[in-house]
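Trainee: Build me a structure from this.
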Amino acid sequence: MLVFHVLALLLSLLWPTCTSSEADCQHLQDLDSAVVHKDGQVILAAMFPIHSKGVEQELNFMSTPDKRKCRGLNLRALRWSQAMIFFIDEINRNPLLLPNITLGYRIYDTCWTVALSARTALSVVSQPLKRNSTGACSSPGIPLVIGDSGSSLSIAVSRLLNLFKVPLISYFASCACLSDKKQHPYFFRTIPSDTYQASAMARLVKHFDWTWVGTFGADDAYGRTGIDMFTAEVTHLGACVAFRVIIPKVPTQQQIQDIVKMIRDSSARVLVTFATEEDMEPVLEEVVRQNVTGRLWVASEAWVTSTLISNKYPFLSGTMGFAIRRAEIPGLKDFLHSLQPFTEPYNPSAREFWETEFQCSFNTSVPVGSMADQVQYNRTCTGKERIQDTETIYNDVSQLRVTYNLHKAVYAAAHALHNLVMCQKQESSTEKQLCPDIYSLQPWQVIKYLKEVNFTNMFGDTVNFDKYGDPAGSYDIVNWQKGPGGRPMQFATVGRFDSSLPAKQQLILYQDDIMWPGGSKELPVSVCSASCQPGYRKAPRKGEPICCYDCVPCAEGSISNGIGAKLCCDPPELIFWCCRKVHNQPECTLCPEDLWSNPQRDSCVDKQIEFLSYTEGFGMALAATSILGVAATVTVAVIFIRHRDTPLVRANNSELSFLLLISLSLCFLCALTFLGQPSRWACPLRRTAFGLTFALCLSCLLSKTLVVLMAFRATLPGNNAARWFRPPQQRFGVFLCSAIQCAVCVAWLTTSPPYPVKNTWLYRDRIILECHLGSVALFCCVLGYIGCMAAFCFILAFLARKLPDNFNEAKFITFSMLIFCAVWIAYIPAYVSSPGKFTVAVEIFAILASSFGVLLCIFAPKCYIIIFMPEKNTKKYLMSQKGGR
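Mentor: All right, here's what the predicted structure looks like:
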């Protein structure tokens, strides 16, 4: 139908007829007689949905289309149309704004339909032709249009007016698509773009941790674009959309039932809507019928201040939403009360309002205008009924929000025209042509001045347009609260949003003032999955949104305690800077290197420090063994001291024997240094003590072996080698061998000594305190030197094991070195494979085993003879054995 309207009107526009008579200039008639109009030097056109529904008409191209017919008087839009007249009268009375210029107006009823809005746009650009002062036919200029109320309507109107370069200033079309200057180059508006509202709604939802929300949108550009932008924003912030519903413009009962069933079955308790009150009403009626409660509605600016819905559906208490800024306009209420059904200029909707409101009929032939079906009431209207005695949406000025936007639009147009009038003409004729003539104004000449509009109105707000023709995003956050004593629903302002402020201060919320559904002060919860308890993390479910998840325990070494980064604020009303908890961690947080998770996985505690201690059982056993070794060595020394004059002790080089016993005692004591917590002094002590004591021990054994060999060679004729292995030379040999090891240890301690370290890589749940070797090369030198001495001693003792002599020590040294080497060779794989503190235990065990091996192999046979076989510890027995040989 819209295409038929456009084609018919464009054809008439392209071939207008104009003859010499003025009557012939009336060829193009106004398509809509039910227009409120008043002449002026400059005429502004305005579009309002004074009726909410249009009546379909048949177009056959064989007869002139009938005048439009509509039904469903919209009292809110009627108030807007009257406010338009009030504002223009104000401007005409203002001597400082448009001096000597009178504004006129033509107010059209678009009936909330796209087809009739497009028809209105064509009516604006095809005004009745009249003969001007030069004798030519022309149309009175309408430099701009104010309207339309809805986004879909404004899109259709804007596209038509673009063809004629007529600017359009909307007071209620918020669709972000209208900011596209390629498609709508001459579109301006005083209501913020839904880009701001969608972003603010998403941030509001995120602030309250509503991660599972349903969305509703009207089946038009406003609804679809709005929920698409909201979905993108809220998804970016980590929340999810449970469902997306498009409300048909003319829904069937089954469609409405299906929508409400989706609401009832969904776990989403927060419902975000981008729709008008006309779109929402059938849904809300079905919600009441099916008794669906416990939902929080987040309304867009199109119905968040709808008195019609708030009074009709009290169960919607707690509803929140973003409302455009309001103002109290002085004198407007009295002007609304002055409406009369038959005053000039004649307003056909005034009669309809009068008859509908006062339930009476006028006995007059004056047409009722665009009303589809005139209802006849039994009572006759007197015309003296008082509007101020009624309480309707028409005269309710408590929430002047759209009306305030209309005020901005009218005054923006007036300021643009004022700047055009004040254009300073320069001397050159070329520059004179830059200033349009207000009395023969063309629409395209106003666009430049509209873009430059920038003024502060009587309410202190700055009115201007950005490069997209949009104002700054400014909203009040409104909360529906039940009035005391059964009074009507109240719209409480609980916050605000202002895109002109710094990002951190744009959204402000007074949370203590909010009343939630059912009159509760407890914040409602709307989630797909309940928040995970401390110690658990979110595990997404396959094929489902990220907001639907299972809670699984954190792994060892990681925690989740429900406390994320804290955002602090001053003042505390700034919701994005308030100190608050961030719940539901998607991942568990790893504990620092020196901490570990507790069994509940909700906090990090100090890791268990592990080292081989004296107090634990294994450490006590090793310490006791070490002390036992010292005691055994001392016992042997006591036995040797008491029998130092016996042949057996004297024959086995008592001086080296006592020195060996001292070194063995030190070896046993050296094992104790490996017990306890490693420290800066303990680590160097245990390593150097080990190297020096075993070097001393092996030096003594090596000297003993050489003495045995030299003693045998000294019995041969002419051999005087024994003189090189007398006690002074033996002591020097022991000192020299020990001094070499001592020099290596000194170099080790001065260059890169051992030091304590915390081993955190071996076990994740505990820290092993151990001694780092420092210089590995010097440690290898210490071990290598001990190994070389042991091997050399073993070889010499093995060669002398069968020398004919009584109590030959060579075979005992051979056995001792065999045990020594076997222990330390086995120590290497055991040390590498032992974890943690057991590496220290293996080392202590090797020290004790090798020390006991030397002690028992060399001294046990001698002590046995000294104590239990004293008859063999005589010079006679020794000599007899030699003689037998």
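
Trainee: Only C-alpha atoms from now on, for both contacts and neighbour counts.
Mentor: Noted.

Trainee: Not counting its neighbours along the chain, what's nearest residue 287?
Mentor: Closest residue to residue 287 apart from its sequence neighbours, by Cα to Cα, 6 or more residues apart in numbering: residue 260 at 6.1 Å.

Trainee: contacting residues for that neighbour?
Mentor: Taking Cα atoms under 8 Å, 6 or more residues apart in numbering as the definition of contact, the neighbours of residue 260 are 283, 286-287, 290.

Trainee: Now do the buried residues in stretch 227-243.
Mentor: The neighbour-count criterion (16 or more other Cα atoms under 10 Å) identifies 227, 229-235, 239-242 as the buried residues of stretch 227-243.

Trainee: Mind checking which of the residues you listed land in strands?
Mentor: Of the buried residues of stretch 227-243, the ones assigned to strands by DSSP state E are 240-242.

Trainee: which helix of this structure spans the most residues?
Mentor: Among the elements of type helix in the chain, defined by DSSP state H, the one spanning the most residues is helix 682-714.

Trainee: So which bits of it are buried?
Mentor: By neighbour count on 16+ other Cα under 10 Å, the buried set for helix 682-714 is 682-711.

Trainee: Likewise for stretch 210-228?
Mentor: Applying a neighbour-count criterion of 16+ other Cα under 10 Å, one finds 210-227 buried in stretch 210-228.

Trainee: cool, and stretch 594-609?
Mentor: By neighbour count with 16+ other Cα under 10 Å, stretch 594-609 contains the buried residues 594-598, 600-607.

Trainee: centre of the chain versus it, how much separation?
Mentor: Using Cα atoms, centre = their mean, to the nearest Å, the mean C-alpha position of stretch 594-609 is found 27 Å from that of the whole chain.

Trainee: what does stretch 124-133 give?
Mentor: The gap between where stretch 124-133 is centred and where its chain is centred comes out at 60 Å by Cα atoms, centre = their mean.

Trainee: I'd like to know which of the contacts of residue 260 is nearest to residue 197.
Mentor: Distance to residue 197 across the contacts of residue 260 (Cα to Cα) is lowest for residue 283, with 22.5 Å.

Trainee: To compare against the first, here's the next sequence to fold:
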Amino acid sequence: MQWSLCVYVCVCVPVAFLCTLISSQLLQQQPCRLIHPSSLPVVADEGNITLGALFSLHDAVLESQWTFSTQPEPAQCTGFNFRTFRWMQTMIFAIEKINRDTRLLPNIKLGYKIYDSCSSPLHALRTAVELMGGREEGSSGTECQGKVPVVIGDGGSTLSMVVAHFLGVFQVPQVSYFSSCACLSNKKAFSSFLRTMPSDFFQVDALAQLVQHFGWTWVGTVAGDDAYGRGGAQIFNDKVTKLGACIAFYEIIPKNHAPAEMSRIVKRISGSGARVVLVFALEQDVKALFSEALKHNLTGIQWLASEAWITAAVISTPEFHSILQGSMGFAIRRADIPELRPFLLRLNPTAYSDDPFVLQFWEEMFKCSLHNRSSGAICNGSENLASVQSIYSDVSQLRISYIVYKAVYAIAYALNDMVKCVPERGPFPGGACPDTRSIKPWQLLYYLKKVDFINEFGEQTKFDENGDPGAMYDLINWQLSEFGEVQYATVGTFDETKTTKLVIEAKKIVWNGYQRQVPVSVCSSSCPLGTRKAIRPSFPVCCFDCILCAAGEISNQTNAIECVTCPPEFWSNLKRDACIPKLVEFLSYEDTMGMVLLAVALLGSCATLATALIFACKRHTPLVRANNSELSFLILSSLWLCFLCALAFIGQPTAWSCQLRHTAFGIAFCLCLSCILGKTLVVLMAFKATLPGSNAMRWFRPPQLRALIFLCTAVQIGICGAWLGLAPPVPRRLMTRESARIILMCDMGSTLAFSLVLGYIGLLAAICFLLAFFARKLPDNFNEAKFITFSMLIFCAVWITFVPAYVSSPGKYTVAVEVFAILASSYGLLLCIFAPKCYIILLRPDKNTRKNMMAK
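Mentor: Predicted coordinates:
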């Protein structure tokens, strides 16, 4: 169990409970009286109204052993604190200033009674009991009443919690100047507690906004083992977590500062990877932590400080400069209190011989003894206090001293309001006013809650429903002067009453390591544009990997949780941070493939025209005349159309090109095959007609052949006409989310019509092949049927392989396959049927004779 909590539960609560029982018994049985004289050192001054106060003038207390058989020895406090002693003197200064003020509490002198709580919860409770004990002079002896109507203090939150539980029993108002734990805002538990020190809730809110402002997402937290440290650190952890940051570690500084535990904490800080660490603890605990950090040479950490130590002189010594330079934290607004420094320097052990704390202060300040001792320097009180530079006389950073000053004035203004109360218009039942000659604590508590004034520094002082003041902080940055001294530079402010609470002057900040650039403290670096965060299993949410968005997805902001899919007509760029229009793909004249196919088609059409020209020039030769020149020219014309219709497949698809390309090539090939079919029948029938009694040739004269060609072609024309009339091919944009391209293609409109066109061409080709195959061995010097057989074989092979290639080819390659099939079959027909004839006509004219044609 924690030491402070153990003391509080085991000692403080039972004592408070016993005090309540005793007070009730005393009220019923006998008047209040002191059992024995007090042994606690006290500083007091008589007045009409006495203010009680508790200050932790020492850092620790040495408790004697309790035997429960003899009276225990008085507790001995050690570690005199000059800073707290200045706070106490500031309270006395404020009281004396009020007593001299003729407008505030006229004809009323304020007195005081100040005890040392020695930074111990148990000792703080002793002093609180001492403040509440005894019997007022002049009372009847039947009314139990405390000596003071109000208590200022204590310093630490844990100490104030103990005292507040006790004083709450008697409804005695307690105004703390240094207790900032948010838990003390709970009015159910601490009904009579108020403070001029802002709640840690606001300080932590400011620290959390500071973390968010600089983009730190991986922050460590170290807290003191008390209500102040644990409460503040826990609120901070909760707030920064809600803001999206993560806590790298959370460590507690033990009160006994065990070396092994302190070493473990420093190693944890070093190995965490966090560059920013908040230390929410009192200055004693902070000093122990940084002393251990020096042993481990822990550098490169940007320390965030709580208000308790950001301006503590005990930490800003040269030994800590190497690790604490650049530290940052929020501190209470400072003020310059006129005439305070001369008042602090007035002390002298001779003039204040009855003040036990002044004697200790003098000996600690000058490292001497006011009494004759066998060892050590001897001092007589003539030493010059102004000649010693110390935190006690340093009034350049009056922050908590100013809070003490405001606490005294808040009580004075509450008392002033009580004095000015008009009978029958008072706030109590029947319009009653309080009796200022015998002030009841609960009456003063009422006026304290209502106090509202603006002091000489222009700052408003009032309490909210929780007894808390408005929170205003200065953002302090530790900077070293050219002389190596710490300067508390104000680099920003925080005011919770304003719309923009946090204001930072970033250019004034000097970070740890004398850097001007904001330190980076993250578990994982921010994911850039084009990536998304992928959480690592078993790690905090701030630890993640950056995954590149998939193709077709983008992220246009850092640390994106998910990638956004681009619209259908857009695709992601290479960086995956913007959607760009998809590339439109079609077989273009500008493509290498389109240019090659165009060249091949033009070459074929030119070759066809050249062949026709050769045949026209040699039309009177036996070879041309023997092969039915009319059909030859008709075949060449249809082949020329076949080569030209391939051009309709190249270029951006339009409504007319889509309708033209399929119908044109279907009719052109049908015309070509019809002519070849007629030629094949003529060759076959020519040999059959030589048989005796055969008159078959009369059915294959030119008129009949023309009719056959027309009928065969008319069937294809009819199919194409029905196709164009019912479901014509139309341009279509094929867009898929998995592709970076928009395929511009011709939708067939009717797959059945397209199949009929190809099927009919295939039927004609098959008939031609069969007839030519049967006539391939007929005797002839120039057997045209043999060449027709080869041409049909090539034609059928091309179109049979076309079907699977057409189905499996993506995008523009589908069209390219179709164009290749048209050109390949056209070249096959041209070369197989006409190349041998051109060879004889041009290169072997000796065979182009009637004798050679007629020879067997």
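
Trainee: Quick check: TM-score for this pair?
Mentor: The pair, once superposed, lands on a TM-score of 0.81 when counted by TM-score structural alignment, normalised by the length of the second structure; 831 aligned residues with a Cα RMSD of 5.0 Å.

Trainee: re earlier: select from the buried residues of stretch 210-228 of the first structure every entry located in strands.
Mentor: The strands, defined by DSSP E, take in 212-218 from these.

Trainee: Of those, which is the nearest to residue 536 of the first structure?
Mentor: Out of those, the member with the shortest distance to residue 536 of the first structure (by Cα to Cα) is residue 212, at 20.2 Å.

Trainee: Check the gap between that closest one and residue 316 of the first structure for me.
Mentor: Applying Cα to Cα, to the nearest Å, one obtains 20 Å for the distance of residue 212 of the first structure from residue 316 of the first structure.

Trainee: circling back: run through the neighbouring helices and strands of the longest helix of the first structure.
Mentor: Using 3 or more Cα pairs under 8 Å, 6 or more residues apart in numbering; DSSP states H and E as the contact criterion, the neighbours of helix 682-714 of the first structure among helices and strands are helix 654-672, helix 727-751, strand 755-759, helix 776-799, helix 809-833.

Trainee: For residue 41 of the first structure, state which of the ones in strands among the buried residues of stretch 227-243 of the first structure is nearest.
Mentor: Within those, the smallest distance to residue 41 of the first structure is 53.2 Å, found for residue 241 (Cα to Cα).

Trainee: what sits against the nearest residue to the closest one once chain neighbours are set aside?
Mentor: Take residue 241 of the first structure and drop its neighbours on the chain: the residue closest to it by Cα to Cα, 6+ apart is residue 213, 5.1 Å away. Residues counted as contacts of residue 213 of the first structure (Cα under 8 Å, 6+ apart) are 240-243, 268-272, 526-527.

Trainee: give me that answer again for 6 Å
Mentor: In this structure, residue 213 of the first structure makes contact with 241-242, 268, 270-271, judged by Cα atoms under 6 Å, 6 or more residues apart in numbering.

Trainee: what's the closest of those residues to residue 141 of the first structure?
Mentor: If you rank the contacts of residue 213 of the first structure by distance to residue 141 of the first structure using Cα to Cα, residue 271 comes first, at 46.7 Å.

Trainee: So that closest one versus residue 877 of the first structure, what's the distance?
Mentor: 113 Å.

Trainee: Between those two, point out the one with more neighbours.
Mentor: Here residue 271 of the first structure and residue 877 are set side by side on neighbour count (other Cα atoms under 10 Å), and the busier one is residue 271, at 21 against 14.

Trainee: What strand or helix carries that one?
Mentor: In this structure, residue 271 of the first structure is located in strand 270-274 according to DSSP states H and E.

Trainee: Repeat that for residue 834 of the second structure.
Mentor: Secondary structure assigned from DSSP H and E places residue 834 of the second structure in helix 812-843.

Trainee: follow-up on the earlier one: which of the buried residues of stretch 594-609 of the first structure fall in strands?
Mentor: 595-597, 604-606.

Trainee: Now the two most distant members of the buried residues of stretch 594-609 of the first structure.
Mentor: Checked with Cα to Cα, these reach their widest spread between 594 and 600, with 18.1 Å between them.

Trainee: Stretch 523-536 of the first structure: which residues count as buried?
Mentor: When burial is assessed from 16+ other Cα under 10 Å, stretch 523-536 of the first structure yields the following buried residues: 524-529, 531-536.

Trainee: so can I have a markdown table of the residues you listed showing secondary structure and distance to residue 396 of the first structure?
Mentor: Compiled in a markdown table, these are given as follows (DSSP: H, G, I helix; E, B strand; the rest coil; distance: Cα to Cα, whole Å):
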| residue | secondary structure | distance to residue 396 of the first structure |
| --- | --- | --- |
| 524 | coil | 32 |
| 525 | coil | 35 |
| 526 | coil | 35 |
| 527 | coil | 38 |
| 528 | coil | 41 |
| 529 | coil | 44 |
| 531 | coil | 45 |
| 532 | coil | 48 |
| 533 | coil | 50 |
| 534 | coil | 52 |
| 535 | coil | 55 |
| 536 | strand | 54 |
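
Trainee: Distance to residue 108 of the first structure for those residues - can I get that in TSV?
Mentor: TSV is the format used below for these (distance: Cα to Cα, whole Å):
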residue	distance to residue 108 of the first structure
524	45
525	46
526	44
527	47
528	48
529	52
531	54
532	58
533	60
534	62
535	65
536	62
